[in-house]
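Asks: attaching a predicted model along with its sequence, questions to come.
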Amino acid sequence: MRRRTKRYTGTVITALLALGVALAGPPSPAAQAADPVTDYCQGRCADILPPGANGNATLVDILGNKAFGTHPAHSDDQLAPYDKLVSGYPALTDASLTQFFNDASFGVPEDQVASVTRPRADVTITRDKKTGVPHIKGTTREGTEFGAGYAAAQDRLWLLDVFRHVGRGELTPFAGGAPANQGLEQDFFRQAPYTEADLQAQIDRIVATEGERGRQAMADVQAYVDGINAYRTQAKDGRYFPGEYVLTGHIDAITNVGEIEPFKPTDLIALASVVGALFGNGGGGEVESALSLLAAQQKYGVQEGTRVWESFRERNDPEATLTVHDGSAFPYAGKPDHAAGTALPDPGSVTAEPLVFDRQGGAATGARSTVKAPRKLEPLRGVFDDGVLPRDLLSSKHGMSNALLVSGKHTASGHPVAVFGPQTGYFAPQLLMLQELQGPGISARGASFAGVGMYVQLGRGQDYAWSATSASQDITDTYAVELCSPDGGTPGRDATSYRYHGQCLPMEKIERRNAWQPTVADSTAAGSYRLQAYRTKYGIVTHRATVGGKPVAYTALRSTYRHEADSIIGFQMLNDPGYVHDAQSFQSAANNIDYAFNWFYADSRQTAYFNSGMNPVRAADVDPALPIAAEPAYEWRDFEPAANTAAYTPPAQHPQSVDQDYYISWNNKQAAEYSSAGFGNGSVHRGDLLNDRVRALVAKGGVTRASLTRAMAEAAVTDLRGEDVLPELLRVLRSKPIDDPQLTQAVQQLESWQAAGAQRRETSADSHRYAHTDAVRIMDAWWPLLIEAEFKPGLGGELYDRLRTNLSIDESPSAGHGATGSHAGSSFQYGWWSYADKDLRAVLGDPVRGGLAKPYCGNGELSACRDALLGTLRQAVDKPATEVYPGDANCAAGDQWCADAIIHRPIGGISQKTVNWQNRPTYQQVVEFPAHR
């Protein structure tokens, strides 16, 4: 079992002894490495995942962290090198990469072995001294997977438990009734309500339909679960289980009475559904789109209003940066010439479907809990008052992860170079965990989502590496289901029966009755409520409305619903050295992943790209951007509702490429005619921050791992607005002399910042102060003001607000957005930068392809536009830093650096230090393979 390093003072130890808590840890294993595996990367593969590999903390660990800031071994040792790239990247060389990334070679050198655990005879788990990452080697496949589950529990047991409860909509009974916990379980239940029978059916389906690979996958799942449970039992009996179980009342700190519920295969389906909802979903939001279209038609008339709305929708903007830029086109989900089956709601008729019923108790956080905590645990009271996960983890938009790859034709070595990774937010511990898996049919190292780590999901094989970015193409449609009354009467808007193929069928009601008690770590009083969702053959009911005067329910139909675990086959293939051996076999493996992702590949000879996803084949002339009438003529082709299956577009119709000169992806548009699922994928996108830099590197030639990493790192500290929109703003302002000295100074500050690269970066390492601090503050204050002044007068208040619902105005680093709310790192994904860019260029008389339907800034008149911008600039200049950065529990008001900074959101009892903002993958690889099998 795993050794834990103890670094606690006598006070903390005395406190725990007073509670009767044993200080036993796992027995010390012998230090002996497993046999090495052939590694064709030859020391040129590196990766990093902060804050550290170890994500479990005993009650002693948690008390020590809260009282003295101590950390369990390997729980924070990757944070500093990750953070330091912000100051270190300008001087980065291939030789110095190891200062900021870890060696991602296979195996552990003998002199670097920290421990070897043998949870059973056919597997060893070797951990290295530097990072503590588990290197799992099995002599049997079952043993390998058992070891993977055992190591996952060693590193993420509490996190696994949290997420299996999120996946069932049952977080509050497990972790307490904090408002964030309530909101999160509600959001997930709304998106993916399942019964236990539904979860089991997904397992049964894989076994029945996926042949030998499906049967092997489920055998791997069972062995993985067995490994989790083996560690769970040992940790509980040995009293070195995660301390959060004490804080949430599951285990008594003194008597050890209580239980960690056994894990089962259906837990992994629930976990997989959370991961898919977070990072692999796409589309939806058609009701909100319909409401903004109606607002546009109300203002301008049907024809002109539709044209205005389409210009903001930007489905196929000709100026958008593309991942596949070789001229190939992959038509999908586009706007039909003559749409059929569109079901727009009657104006003012839409209401959201209620979800929560029978609420009792549950006083707001801050009410004193009635639970009696041992006196020595009082410092931990309220540690989970903000919930164990962010309230908007699932409800906020997620467009994450980036990738940079250069063909060997343009590198110094002649071999491809890749820098890529997923941008999954910053948590403590991370949602991802690192591992190496070596066993029969498995050979890989990299990151896996905790709890579904039977295989490495993003990482490297023996002679190849792969990664992904969220693609978010449209795999979710909204149907308008006509309501009916079983007795033939007139249905009300709240009717629970609907028409399907001429029948009046009852909706299926899925319920959760959740109750919670006060705990040591949660000050919320006891409470309960009932969650309720209605399911139809066309998906989950999300809204009620009338269409043409008839009551309807709007439903969300996601192609991957009821198929949360099907992607396991693709991941199994990616980990199989006998399957993946070149670009084509990689693309074949990626095609077996059903979620919407962009997949990237590099070996010593080739680079490749493939867009995965269960893209349904829609009926002719259906517009997927708007609600669709629930009639047979407008269903997905070959739609079978019982298992939610349909015809899907063949692999050849998915965006893909091999050996393009370079690839970039930052959740930008995949290829020409591959319609974007959301608003705002136009002329300015954060993908441009990568594309411009990588294109310049390729033009110069001789690309290295270090130069490609520098390009990524520079983009990671650059303000997209400052680089790609500020030049037009300044041209408008400078179109006539500025006679106000204060505004002249502000414009000069912005010009100086823009000329220096528009970066949000410290003046020097650890200064915690930005260079060009005034310009950054002015930009942050000015952007929302200038957007409103530019667009609201022309659009009118209602349409402007509706469009803001479709696409937020801004995602600056200090804004509260992304997977962890504020302090999230990920920035500049969603915003009105493309709209502003196109509008300002039109006002300036520049050519604009795919421009907005109307001019907005100053109604298209340059002088009036300039006046509007100058007026808002004056407001921004006058706004003090304390208002621009109002402060929070972590930062004082006016602290610009801290407002931007990354703060890992604690999922358990251990917190981490604040680090520099950087818009960068959470887990990241830097790879260059010099050899191939």
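Replies: Yep, it's here. Keep in mind that this is a model prediction, so the values were computed, not measured.
Asks: drop to CA atoms for contacts and neighbour counts, all remaining ones
Replies: Will do.
Asks: all helices for the stretch 101-250 of the chain, in order.
Replies: Counting by DSSP state H, counting those that start in this stretch, the segments of the stretch 101-250 of the chain that form helices are 141-166, 171-175, 179-191, 196-209, 211-238, 244-247.
Asks: same check on the stretch 601-750 of the chain?
Replies: Taking DSSP H, counting those that start in this stretch as the test, the helices found in the stretch 601-750 of the chain are 687-700, 705-716, 720-724, 726-733, 741-755.
Asks: and here's the other structure:
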Amino acid sequence: MRRRIVRLRTLTAGAALALGASLLAPLPGAGAAPREPAAQERSAGAAEENDYCGSQCADVLPPGASGNATLAEILAHRLFGTQPAHADDQLGPYDALSSGYPSLTDDKLTDFFNDASFGVPGDQVASVTKPRDDVTITRDKKYGVPHVKGTTRYGTEFGAGFAAGQDRLWLIDLFRHIGRGQLTSFAGGALANQGLEQQFWPQAPYTEQDLEKQVDYIRSTQGERGKQAMEDAQAYIDGLNAYRTKSKDGRYFPGEYVLTGKIDAVTNVGEIEPFKITDMIALASVVGGLFGNGGGGEVESALSLLESQKKYGVEKGTKVWESFRARNDPEAVQTIHDGTSFPYAGKPEKARGTALPDPGSVEREQLVYDREGGARTGAKDPVRAPKKLKPLQGMYDKGVLPSDLFRADGHKKGMSNALLVSGKHTASGNPVAVFGPQTGYFAPQLLMQQELQGPGISSRGVSFAGVGMYVQLGRGQDYAWSATSAGQDITDTYAVELCEPGGGTPTKQSTGYLYRGTCTPMEKMERKNAWKPTLADSTAAGSYRMQVFRTKYGIVTHRASVDGKPVAYVSLRSTYRHEADSIIGFQMLNDPTYVKDSATFKKAAQNISYAFNWFYADSRDIAYYNSGANPERADGVDPALPVKAAQDLEWRDFDPADNTSAQTPPAEHPQSVNQDYYISWNNKQADDFSTAGFGVSAVHRGDLLDGRVKKLAEEGGVTRASLTRAMSEAAVTDLRGEQVLPELLKVLRSKPVTDPQQAKAIEQLEAWRKAGAQRNQTAAGSKTYAHPDAVRIMDAWWPRLVEAEFKPGLGKDLYDALTAQLATDEAPSAGHGPTGAHAGSAFQYGWWGYADKDLRKVLGEPVKGELADTYCGGGKLDACRDALLATLGQAVAEPATEVYPGDDSCKAGDQWCADSVIHRALGGITHKPIQWQNRPTYQQVVEFPRHR
């Protein structure tokens, strides 16, 4: 009998898994077993006595709590479109808010959010599982969220690990292999898989000994909490392994193990590798690299500075470059807006030790070697950095397609937003918060929901799958907390002078370097991956080797010459070798005996070493604290540029053995309690707290929140619904249309417009602006925008107008160098940026602030922190207007099929679909597109009426 062939195709998250090849239909016994059987006992599940939120805490995490699917469920999904239980049931409510928010009331919040109270009412219990006598996992009927309750601490953590296996076993396995640089050997040789390996492993090329050393460091140096954290982690791993074994024996393990050839569907022969505690360190390095790092890119900054100096001369060229760098822009929206100053990483009055490369000497360090068979990237070895950096074009210079997790120009993906209003301005007199992490859209989600109740633990919220022994973002008994990526500069680039350990003349390819006067061999780190074709990946068999060199100052990223001497540029971040140290802070946040108020919340956040902005709300206070292992730099060091590797220029008290150094004290970190309101959307934190990259200028997406929340606070009577409405309106608003279009229209209307097409376009843009400059549907589910022509014109016009405004004055070479540092646009439909197409997150990086300052200067309006030159039309209003009109005419003439060229998910010209959010599949289950909205992936709405 001929077997039926089913074509499987998934989207990919940078595509960690390429299920794009043909798949055989189920063989006898293939995945036919049911999902994990749950005990049918029922729990009273009454509201917990330790819950002080009074049903006023809510949350949502699309697409759904369940992230595992058996082979049978994957096949049924592909053949009939069915979904495993609780795989997508939070997607609909999440999507509906984009259209439903205008009429939102407190009573209607549960139409769009889940009740986040502790416990499960008796009539809502769907199942109860007891993996051990000392722990119970109760799941609710509505969304299937695991509520873990233990009578012992070990049992509680064991249950957390077991529940993680139930909901994210495949994803956890996938990400531990990404962290170890072994994804292709695990999931196949697709280019996207290779791309993920080549992005993450070089940042943290750890050996097993390195990983074990980090575990020992936490256990031996962090006191009793460190010992407890590692015991909790081991219990979590034990629970995860218990589920691994049980699901394998019961044959209800995730079907991806069959698709990738790990387990035979008929005989059940094969293995899911046991998990170990060092896997959590590897996984934490991926999570930290995605969301908690800041700084870096100093070599690229040096190249753009040199280009500016080449055009203008050293003095003016430096001023021009600094004006675009905008380290401390006085017009940038800030989280702390009361004038409190927190100086950090600023430009020194007189820099010393700066190590700018000789022109044309920079070469990017070669990473890939010995590529054999499989899909090829077309890479040429060695890879040389171009003389002039090019704007982001969607390709790495290694030839590897960029993932949806990082930008090719080095900018990390910025995450998350937060809106908090003090009780002085709310209807109830209690603070209100709407906040959450913007972690992208994946299937299954990188985060997983859980409630943990046990000795020393009382929390509900989300954790990154695989490191969920504590809730990382969520709520405690009478308080809630969340975070946004801060991105302050905790990564520096050093120029190490090269030498030959055996003597002789060094070259740029030398593998010895001077460390405190001694020629020291670099440590060569290698990872070789080989793969075979699988049902999930038809890539031909192949292999390749990754190689990086490690020094005491960090990982080699480039080679060059400085003043004629060969050097290697190396990247050193303060969290390197400390990927899991933040576990102590999360342990404290989950501990009801520790966090009792805003002061103890800040102390807990001080123990988190990654760069995050932390926000807190209880019935009395709102609070903010910026965490991060901020190194104390030597006097005179400019953190924005490479610095010579010399002992007097190192971080203070630097010890390379464990990568430790002196860090700025907690009092110097931006922080505040009970400001009238706080907003955060990866914007500037406070006065004099210098930003780590380009573009934090006069216009930022944080302005979309700040203006709305400020108005609410001034009017008073803020409610959960009104603050959610403010967030939701910002989430469907085009930043360019709201913040820059008014200046553009002033320039265009400075004289009558005689061209009929241009005049019509201006009227359409004006009507769109007056309506709120939103990218919203005419009605829920219509998939048609209320102002489609204006949106299309803006999408086509913006890149043209920026080029016409700045390129003539800057010149091609400098314009190209600066746009390599910061892409001009990040519209929702763009297939680039930190998250790629269909990613939701938009308007974080762009030239809107530069354009706004320049246009106001041309119009003769006041500008603080102005650019070093006036660019549009050479500073002349008529010439500027002519340039804008010419590009507007070009934009009007561009058809929708070219503005929105289409992709695997959308037809050319489909504007709504081009913007739409699509959950990128990390396994065999996919989900329908939803309306674009620029909001947190996981989101809480909280208002505590009382306190302990």
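Replies: Structure received. As the structure is a computational prediction, the values presented were derived from the model and not from experiment.
Asks: export the helices of the stretch 601-750 of structure 1 to CSV and tack on mean neighbour count and distance to I568 of structure 1?
Replies: Written out in CSV, the entries for those read as follows (neighbours: other CA atoms under 10 Å; distance: least, CA to CA, whole Å):
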stretch, mean neighbour count, distance to I568 of structure 1
helix 687-700, 18, 29
helix 705-716, 23, 30
helix 720-724, 23, 36
helix 726-733, 19, 45
helix 741-755, 17, 46
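Asks: which strand or helix spans T870 of structure 2?
Replies: In this structure, T870 of structure 2 sits in neither a helix nor a strand according to DSSP states H and E.
Asks: not counting its neighbours along the chain, what's nearest the aligned partner of it in structure 1?
Replies: Structural alignment places T870 of structure 2 opposite P855 in structure 1 (criterion: TM-score structural alignment). Spatial nearest neighbour of P855 of structure 1, excluding adjacent residues (CA to CA, 6 or more residues apart in numbering): D839 at 6.1 Å.
Asks: tell me if the one you found really is in a helix.
Replies: Yes - for D839 of structure 1, which was evaluated using DSSP: H, G, I helix; E, B strand; the rest coil, the result is membership in a helix.
Asks: count the neighbours of it for me.
Replies: Residue crowding around D839 of structure 1 was assessed by other CA atoms under 10 Å; the count is 26.
Asks: and if you look at S401 of structure 1?
Replies: For S401 of structure 1, the count of nearby residues is 28 (other CA under 10 Å).
Asks: next one: the one 5 residues further on
Replies: A count of neighbours around V406 of structure 1, defined by other CA under 10 Å, yields 30.
Asks: so what does R527 of structure 2 match up with in structure 1?
Replies: When the two structures are superposed using TM-score structural alignment, R527 of structure 2 falls opposite R512 in structure 1.
Asks: might one say that that match is in contact with G169?
Replies: Yes - using CA atoms under 8 Å, R512 of structure 1 is in contact with G169, at 7.3 Å.
Asks: which SSE is the counterpart of G836 of structure 2 in structure 1 in?
Replies: Superposed on structure 1 with TM-score structural alignment, G836 of structure 2 falls opposite G821. Counting by DSSP H and E, there is no helix or strand that carries G821 of structure 1.
Asks: my guess is G821 of structure 1 contacts L394, does it?
Replies: No - when contacts are counted by CA under 8 Å, G821 of structure 1 is not listed as touching L394 (11.0 Å).
Asks: and for the aligned partner of P90 of structure 1 in structure 2, nearest residue in space, chain neighbours not counted?
Replies: Matched across to structure 2, P90 of structure 1 falls on P102, judged by TM-score structural alignment. Spatial nearest neighbour of P102 of structure 2, chain neighbours left out: R725 (6.5 Å); criterion: CA to CA, 6+ apart.
Asks: do the same with A634 of structure 2
Replies: Of all residues beyond its chain neighbours, the one nearest A634 of structure 2 is L649 (5.4 Å), with distances taken as CA to CA, 6+ apart.
Asks: one more: E714 of structure 2?
Replies: Leaving aside its sequence neighbours, E714 of structure 2 sits nearest to H425 (CA to CA, 6+ apart; 7.4 Å).
Asks: who are the contact partners of that neighbour?
Replies: Counting by CA atoms under 8 Å, 6 or more residues apart in numbering, H425 of structure 2 touches 676, 713-718.
Asks: for these, which two are the farthest from each other?
Replies: Within the contacts of H425 of structure 2, two members stand farthest from each other by CA to CA: D676 and G717, at 12.9 Å.
Asks: those two: which is more packed in?
Replies: Looking at D676 of structure 2 and G717 with other CA under 10 Å, you find the greater number of neighbours at D676, namely 19 against 15.
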